[in-house]
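Chemist: Give me the fold of what follows.
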Amino acid sequence: IRTSRVSFPGSFTAECARQHTLKILFTMPIDWETKLSASARRRPTNALKELCAPLLHKKGMVLLGGGLPSAQAFPFTKISAEFTDGVKVSLSEGKGLLSALQYNAGGVAPLREWASKLIAAKVKPLCEDWEVTLTAGSSDAIEKMFGLLVDEGDVVFTEDHTYSAALSNIRGYGGVAWGVAADHEGVLPAAFEEEIERAKKQGKTIKALYVVPIGANPSGAVMSPGRCKELYDIAKKHNLIVLEDCAYDWLQYTPDRKSKDVPGLRFGGFLPYDSDSRVIRLDTVSKFIAPGLRTGWLTGPKPFVRHFSKLSNLSTHCGSAISQSMVLSLLQQWGEEGLQAHIEKLQRMYQTRRNIVADAFDQHLKGLADWRVPDAGMFFWLRPKSLEAEKKDSRSLIPILLKHNVLVVPGGIFKAEGSDAPSPWLRLAFSYATDDDLKKGVEKLALVLKESAVASEEKEKASSS
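Modeler: Reported below is the predicted structural model:
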């Protein structure tokens, strides 16, 4: 970090300068070439696309270069959809259909512009060196992101339990998903510092912090602005990249279960504190429109986005332009007011389901388990006391629950490296089942946990006698 005195022209006189010592802190931008994986540094650009793409729409150009199918070969004249609120969108020959059906480097530009405006207005990145690129949904973006960053043995810090697909991709590229203790706000700063020092002492290459800051999967944790700032400062101190997976920002709820209010459209995360361009943010329409559209966007420093786009141009071409065009048409017809109304509708629906499960837990699971009521996301994170007491893994309960036709996910699926202790946790989704099934599911879970508690007590008595 360096400081510099600044001079101002005009009415800001030398006398003013003597009375007010002004300093601006400059932070050196991150050297992305040192952060990229070896494969990312080796990967050449798509030379064919670099040559042809800028010339496709040049007036008078005879296109004998790219292997583009003739638009006359496309068997579509119109693609349309009608939404539950009555909004209708369509693509036809005069309204973007042909370009959406063709190869499309970079995706649908107006959707990218829409996402950029949303990020600028609602997320408010602190740094200026950022841009947006479209993705084929967050799962594909996560795989690409870790492929661009992780080499064999590199450490990516995560919550001690985190999104299983992220773990699989980190491990798949030879990295270490290094778990850090967490609470209801996610990663604990003191534990983060401690694990960084432990990894350094072991001679590890530490690369990044991966988090789901709002409605963490599986824990449901919500990071406060203060927690995000504290973790960012630690990451900056140790020159780590921050990877934030923001799929659940759209699904936030009021803590008071008696309230009918919902938060509406608001965003959290690390970009508002990113003073030196080390944060990469993922967004997706999967949770607020539909996952089958496979549409999302990545916001990050321009050097990283260029490498991400290079990889996309050699693989998925930024996703389906048909999906992106339909999403864009819907968002344009909604406008900001319509989007806000849609988000509030979703939040009311999921908040009601969350409350149903929370009330059922209060009724049936007191004394049998510990849990927190989530303020975002789709999941309850439950710890049966019988498993914790016996230091047993929650996988032991899954066959019993399946006999009762109840499917929950054992915590071990989400467990990062760092501890050999079994995971007693269970993840329960409240997003999909009907209200009645949510109640029935909790009742059946309570029955199984009671049986587990009795067995645990009998085992303890036998061992003490």
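Chemist: drop to CA atoms for contacts and neighbour counts, all remaining ones
Modeler: OK.
Chemist: Run through who's touching stretch 289-309.
Modeler: Identification of contacts with stretch 289-309 by Cα atoms under 8 Å, 6 or more residues apart in numbering yields 32, 40, 106, 112, 115, 129-138, 141, 144-145, 148, 277-286, 318-320, 323-324.
Chemist: Of the residues you listed, select the buried ones using a PyMOL command.
Modeler: Here is the PyMOL selection string for the buried members of the contacts of stretch 289-309, based on 16 or more other Cα atoms under 10 Å:
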select buried, resi 32+40+106+112+115+130+131+132+133+134+135+136+137+138+141+144+145+148+277+278+279+280+281+282+283+284+285+286+318+319+320+323+324
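Chemist: Please give the structure of this sequence too, so both can be compared:
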Amino acid sequence: MASLTVTDIRRLRLDSTPISKTVAPSVSADDFKSINSRRKPRSKKFDHHFSFECRAFNGSALKKSASVASSKKIISLGTGRPTADYYPWKMLAFESLTPALKESADQVSTDSPELQTVTKQDCDYNLALALNYGGAMGSPHLLRFFSEHTEMVHNPPYQDWDICLTAGATSAMEIAYRIFCNRGDNILMEDYTYPGTIEGASQLDLHICGVPIDAEGASADFLRKVLETWHLSRGAKPTIFYTIPYGHNPTGVTQSVTRRREIYQIAEEHDLIIIEDDPYYFLNMGSRAADISSNDTRIPTYLSIDTSGRVVRLDSTSKILAPGLRAGWVTASAQVIQKFIAYQEVSTVAVSGPSQLMLWKLLDETWGHEGFFTWLNNLSLEYRVRRDIMVGACELYLPKDICSWVDPVCGMFLWIELDWEKHPRFKHKDQLAQRASPAELVDIEQNILSASLANGVQVTKGSLFKCDKNALSKMHFRMTFAAAAKGDLEEGVKLFADAVKKEFALNL
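Modeler: The predicted model follows:
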């Protein structure tokens, strides 16, 4: 079935019932789906994947008892929610950028949003609601927007998908571990990945099996082989695969659609849960030679090819709006989302109300879906310029007989591999034959890192991203073109290149 369009969304809203304006109402994505979504087949049951802890846990009984629906006026004498009369804020004001991201120096936009205010008594989503305890699934106003967005962008192939807001992907991942993993379990993820995910797994005594990465992303061949040959002497066979498929952190690689379909088929055969962590999905820069004008070239997501409901997709506002919002959303089958809600009720409780209010005011009331897509497209173009500056500087300054890289087509990272065999420490053949130990590689890494900092530039050493640091056999550095001032990017690469040349005893 075809995905929703913005026109379809407008029509749906005209025919929909008004959103509840009570505090923390019970709500789900089902309240906002199109008829096309409701006609799809249902997902499979995956409760056999739930951890021992999760199976018997259904969240906070107190919070569930506080959300009541009635046609009568309800006088609240039972909840611990204070009256809005005593909140010491009367109003919040917002002035947002236009979706065009910025204005040219010689042109001032005539349609810039005026200063917008939200008071305690506003008739729609107001400050009184935002400052009260919210529902763990998120405010219905913002949940509606992200539900519509999900159906437009991903169009999940089964009907009972659902969404809840999260306090960012790191928090969502910790909950996912609690839902699907028992202590001592084995899990699969890319051989190099986001350190927070590795450290979070370590805290729960989970054992990581790293999947090698090539130019098309995580190796499907390795994934199939490790699952087909798994011996129980290693512990229970892995049942989840965590992946960053688009603009991978740290390598910048993007999984091809063929690779995604191969991995999804393996997941079907071996009953794997796929956790799709995709914060860089909308940072689509294309190749340096390509001409991109929109994000229509994005590769289909795991969620969009998931016919069973085995994909848990994590989205975040951190890389596309602002990380300090601490807001994101997770999409999965309804049975899984109910568990996310249960855990949030006894941990983060809800995403910060002011963050949700800011997001709704910007995304829904000010920009709308079209404006949001315009913002994302323009953001990609901005990152493309930054990427090209950094890659051009690498070509100009880095010693090419030592350093190599692949230009990223999306995301915000450049992954530099250094040929450690060219290091003076290993110039004798007898030493090279013994290979470099992980400790030796980390030592050289640290020397380069320290020299870079002394020169005035910060980079990140690759060993921090390695799942099994005892198996470290290559040397990498990760650089981002997202953080520094645009005018400093070339100078930063040059200063890093000077540190590399010094460590490898090259003439500066």
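Chemist: Mind checking which of the contacts of stretch 289-309 of the first structure are in strands?
Modeler: The strands, defined by DSSP state E, take in W130, E131, V132, T133, L134, T135, V279, I280, R281, L282, D283, T284 from those.
Chemist: which residues touch the residue mapped onto the first one from the second structure?
Modeler: When the two structures are superposed using TM-score structural alignment, W130 of the first structure falls opposite W161 in the second structure. By Cα under 8 Å, 6+ apart, the contact list for W161 of the second structure reads A29, S43, G309, T331, A332, S333, A334.
Chemist: ok, now S329 of the first structure?
Modeler: S329 of the first structure neighbours (Cα under 8 Å, 6+ apart): V89, S90.
Chemist: now the strands for the stretch 1-150 of the second structure?
Modeler: With DSSP state E, counting those that start in this stretch as the criterion, the stretch 1-150 of the second structure has strands at 91-94, 116-119.
Chemist: Tell me which of those strands approaches F372 of the second structure most closely.
Modeler: Between F372 of the second structure and those, the tightest spacing by Cα to Cα is seen for strand 91-94, at 16.7 Å.
Chemist: Can you tell me what E194 of the first structure aligns to in the second structure?
Modeler: Using TM-score structural alignment, E194 of the first structure lines up with K225 in the second structure.
Chemist: what about that match, helix or strand, and which?
Modeler: Using DSSP states H and E, K225 of the second structure maps to helix 220-228.
Chemist: which part of the first structure lines up with the next helix or strand after that helix?
Modeler: Per DSSP H and E, the first helix or strand lying C-terminal to helix 220-228 of the second structure is strand 240-243. Using TM-score structural alignment, strand 240-243 of the second structure corresponds to residues 208-211 of the first structure.
Chemist: how about L365 of the first structure, what does it touch?
Modeler: Counting by Cα under 8 Å, 6+ apart, L365 of the first structure has contacts A446.
Chemist: Just give the number of residues close to N377 of the second structure.
Modeler: The number of residues packed near N377 of the second structure is 23, by other Cα atoms under 10 Å.
Chemist: Quick one: map it onto the first structure.
Modeler: Under TM-score structural alignment, N377 of the second structure pairs with E344 in the first structure.
Chemist: Could you list which residues are in contact with its match?
Modeler: V262, P263, G264, L265.
Chemist: Same check for those residues, but in the second structure.
Modeler: Retained in the second structure (both residues aligned by TM-score structural alignment, their matches' Cα atoms under 8 Å) from the contacts of E344 of the first structure: V262, P263.
Chemist: Just the buried subset of the contacts of E344 of the first structure, please.
Modeler: Taking 16+ other Cα under 10 Å as the criterion, what is buried in these is V262, G264, L265.
Chemist: The second one is in contact with Q340, isn't it?
Modeler: Which is G264 of the first structure. Yes - using Cα atoms under 8 Å, G264 of the first structure makes contact with Q340 at a distance of 6.4 Å.
Chemist: Can you give me the stretch of the first structure that the helix or strand harbouring F340 of the second structure aligns onto?
Modeler: Using DSSP H and E, F340 of the second structure sits within helix 334-345. Mapped onto the first structure using TM-score structural alignment, helix 334-345 of the second structure spans residues 302-313.
Chemist: The first structure: which residue goes with M152 of the second structure?
Modeler: Counting by TM-score structural alignment, M152 of the second structure lines up with A121 in the first structure.
Chemist: Burial check on its match, number of neighbours?
Modeler: A count of neighbours around A121 of the first structure, defined by other Cα under 10 Å, yields 10.
Chemist: hang on, the earlier thing: buried by neighbour count: which residues of the match of helix 334-345 of the second structure qualify?
Modeler: Applying 16+ other Cα under 10 Å to stretch 302-313 of the first structure flags K302, P303, F304, V305, H307, F308, S309, K310, L311, S312, N313 as buried.
Chemist: Give me the buried positions along stretch 171-187 of the first structure.
Modeler: Judged by neighbour count (16+ other Cα under 10 Å), stretch 171-187 of the first structure contains these buried residues: 171, 173-182, 184-187.
Chemist: do the same with stretch 196-212 of the first structure
Modeler: Buried residues in stretch 196-212 of the first structure (16+ other Cα under 10 Å): I196, T205, I206, K207, A208, L209, Y210, V211, V212.
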